[in-house]
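J.: Sequence first, then the predicted structure, then my questions.
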Amino acid sequence: MKYGELNYDHLIIFAPSVDEFGGSISVEEITRFVDEGGNLLVTGGPNLGQAVRELAIQHGFEFDEPDTMVIDHNNYDTYLDDGYHTTIVATKEQLLNAHLIIGETARLNPVLYKGVAMISHKNNLLRLEVLRGTTTSYSFNPTSPIDEYPGAIGKQVIMIGAVQARNNARAVFTGSMEMFSDAFLTAYVHKSGSEDPAARSGNMRLVTALSKWVLKENGVLRVKKVEHHLAGNREVPREYTILDEVEYAIEIEELKEGKWQPFNAKDVQLEFVRIDPFVRTTLKNNNGRFSTRFKLPDVYGVYKFLVDYRRIGYTHLYDVQQVQFLFANPLVFYAQRLKTF
């Protein structure tokens, strides 16, 4: 960071076995980088170093013990596996339902994974369990007899985890370097017990979608323009009067293929808040311009037009416009009240 600005926007760490990052780079420095809005992609592996392990813990995930791997005797690749059933075949049903993060799953072929398991810290409410194990998955040393309870079993086994922080910084952790390898990207999957013909792995589609998301090429929103005024009047008043009819509009854009385009959604809401919301309404979308019209409450004070849009995969969109409105002339006020009865 220099002069309050990050020198780099993204950090990719494909060095699972290092115990120290070296130089001025440390777990604390990388955590500070994310706190300042930087994005992070990290891979682990069976021979995991302390540096990557500590970095994952800082983001709500914990890698299993050294020399352990994800094992599944029902879901492995018969061609690529070495006999320990650690070359996992994962299907789209095991993925988080979030197309912005994992891509469109309708045509996603099974994904190959070979590596260590993670477990997620339940107290981290921002965690996203992107790829989980099946009921027959578990984590253990594949060359050792099972003489104790595995570190993770079933859907506790996390193979890909992600976090979007409150500052919209993104981090993705996976326990498999090989998931990104040429061998897995180009392989044909031969799932154990399956009579289906071999199909090209879905690794290329999945890692491309993951990379685009964590590098903020997907799922980024911004506010282009906000306006509010009396109904039928385009000028913004210094203050409003109780029971005024007002119009509100917000223009939202989404980054797609490197270009800002009108955001298409049907669930953007406006809250008109003093302490609690007096009005909550879904905005009508017209090519990225979300608008509504409503009558102000009959309680004067300082209010906020508030849009707080949170959806998995999108950056958190928050916009607030503070206004005040006054008590009307009593005769006008009571005349307006009588019209409502």
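T.: Sure thing, it's come through.

J.: alpha carbons only for contacts and neighbour counts from here, please
T.: Noted.

J.: what about the nearest residue to residue 245 once chain neighbours are set aside, neighbour count?
T.: What sits nearest to residue 245 in space, not counting adjacent residues and going by C-alpha to C-alpha, 6 or more residues apart in numbering, is residue 295, at 4.4 Å. Per other C-alpha atoms under 10 Å, the neighbour tally for residue 295 reads 14.

J.: likewise the one 4 residues further on?
T.: The burial count assigned to residue 299 is 14, neighbours taken as other C-alpha under 10 Å.

J.: structure B:
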Amino acid sequence: MSIIIWDQHQFIGYCLYPFVYPRYFLFTVYFLFNFSCLKMTILQKWLILVLASVLAPVRAAENVLVIVDSPARLDTHTLFLNKLKSGFNTEIKHVEDPTLILKKYGQFLYDHVVLLAPSTEEFSGGKVSTDTLVEFIDAGGNVLVTADVETGDAIRELASEVGVEIDESGNTVIDHFNFDTQDEGYHTRIKVSPDNLIKSEHIVKPPSAECLYHGTGLATDSANPLVLNILTGSSTSYSHNPQEMIKDYPHVVGKNTILIAGLQARNNARVIILGSIDFLSDSYLTAKVGKDGKVAGNSDVVSDIVAWCFKQAGVIKIDFVEHKSVETGNKSPSFYTVKEECEFSVKISELVQGAWVPYQANDVQFEFVRIDPFVRSTMVADKGGVFRTKFMIPDVYGVFKFVVKYSRPGLTSISSSNQISVHPLRHNQYERFIYSAYPYYASAFSMMFGVFVFSFVFLHHKEPEAKPKSE
């Protein structure tokens, strides 16, 4: 079925449409192959096709939805929003906007969501709710959430869904030993050392200066392996209402005072929970700390955690998996024979500054599994990111799997499983004489020799003739 477009200018407009909205690229390709009725030369048609094929991948930026609880956020968080706009197709909507929607026709319209709405009690506008955001995360979407001293129930519920508990409203992180000079007297505008950041350069690199923080405290379950404590308070920090006397033990104290928490789900979806919306504000991103007047490390930390949350950093993938017989050199055979030497290799790439480069590590392990691992080996990588290992197929036949599972903090989890059958030896592949059977060989030949001797003696032995009684 051909689609008739009478105006060439209208046609070119359809061609440029996916550069603004990349998700409509396939729709535009359909147009490109159905414009035979246009009065255009073949050269003009081919030029447009080439232009679309070259520019579409370049302009295919990811879509980010920013939800705010007040129009004032556009003025107080200008630098942060400009950073998002420079790398993503950013759309900003109010939490009560009736057009607020995440999913349409069964497809999510955005790749990432930023919630600059800590005071939200409920999502009253559009078709967004806590359940919708959880569904978005389950589908692989990434979410950055900000809390504050006064945090609404909707944000608390979303944080609890990802394993993070936000302190009670009115409670603020206090540190009487590490507060900023511009503090108002409650010691709630605190300085956080770069040493309190998580030790993973895939997530965040230590800045050259301290960070400024004013917000509530977070708590996480140390038994949850999916939750990461990205930034913690010092040993002298705690979370409490600064205008009330401490009667009960504070909710979080010391190093258990979490300021920024992260989650990487099993489907590699990522969530960031910040206990302070001021951490992203213009005043904190440009503030100066210390006697030497250095710019606070907030800007560097924010850039790193946004890149990690939106999968611009800390992403690895498997390019190919290969196995071959060392003896025959046959790649990816349909089966192996027991006690055959095999070489397994896998290429892993890492996303660094928008380009895929070979991944380098010394802790990638391989397993040869039949219910339980029969072989476990640490692979060695070359400069091209290809990890290899050689092993001998165990002397057990059956259905096995080549398994690679790699999960490290700050990196996306990768997994590969390839099934292969292991056959027993054929009748002509066994040894002619088995060393362990030599005693049985000796006993058999000794028995044969004994029977021969016995037969010889029995056949040639002649008893003396009996003498008559008369003699």
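T.: Nice, thanks for sending it over. Quantities reported herein were computed from a predicted structural model and do not represent experimental measurements.

J.: still on that earlier bit, roughly how far does the residue nearest to residue 245 of structure 1 sit from residue 240 of structure 1?
T.: Residue 295 of structure 1 sits 11 Å away from residue 240 of structure 1, going by C-alpha to C-alpha, to the nearest Å.

J.: likewise residue 69 of structure 1?
T.: 63 Å.

J.: Check residue 109 of structure 1 too.
T.: 57 Å.

J.: coming back round to it: thought the residue nearest to residue 245 of structure 1 was touching residue 241?
T.: No - with contacts counted by C-alpha atoms under 8 Å, residue 295 of structure 1 stays clear of residue 241, the gap being 10.3 Å.

J.: For burial, what's the neighbour tally of residue 176 of structure 1?
T.: If we define neighbours as other C-alpha under 10 Å, then residue 176 of structure 1 has 25 of them.

J.: Find the nearest non-adjacent residue to the aligned residue in structure 2 for it, please.
T.: Mapped onto structure 2 by TM-score structural alignment, residue 176 of structure 1 lines up with residue 276. Among residues not flanking residue 276 of structure 2 along the chain, residue 215 sits closest, at 4.2 Å (C-alpha to C-alpha, 6+ apart).

J.: Let's verify the one you found: helix, strand, or coil?
T.: The three-state label given to residue 215 of structure 2 by DSSP: H, G, I helix; E, B strand; the rest coil is coil.

J.: For the aligned partner of residue 425 of structure 2 in structure 1, give me its contacts.
T.: The equivalent of residue 425 of structure 2 in structure 1 is residue 328 (alignment by TM-score structural alignment). Residues in contact with residue 328 of structure 1 (C-alpha atoms under 8 Å, 6 or more residues apart in numbering) are 241, 242.

J.: show me where the stretch 101-250 of structure 1 has helices.
T.: For the stretch 101-250 of structure 1, the helices defined by DSSP state H, counting those that start in this stretch cover 182-186, 203-214.

J.: Now mean neighbour count and distance to residue 332 of structure 1 too, for those, in CSV please.
T.: Below are the helices of the stretch 101-250 of structure 1 laid out as CSV (neighbours: other C-alpha atoms under 10 Å; distance: least, C-alpha to C-alpha, whole Å):
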stretch, mean neighbour count, distance to residue 332 of structure 1
helix 182-186, 15, 72
helix 203-214, 21, 54
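
J.: what's the matching range in structure 1 for stretch 347-356 of structure 2?
T.: Counting by TM-score structural alignment, stretch 347-356 of structure 2 corresponds to 251-260 in structure 1.

J.: mind listing what's buried in the matching stretch?
T.: 251, 252, 253, 254, 255 (16 or more other C-alpha atoms under 10 Å).
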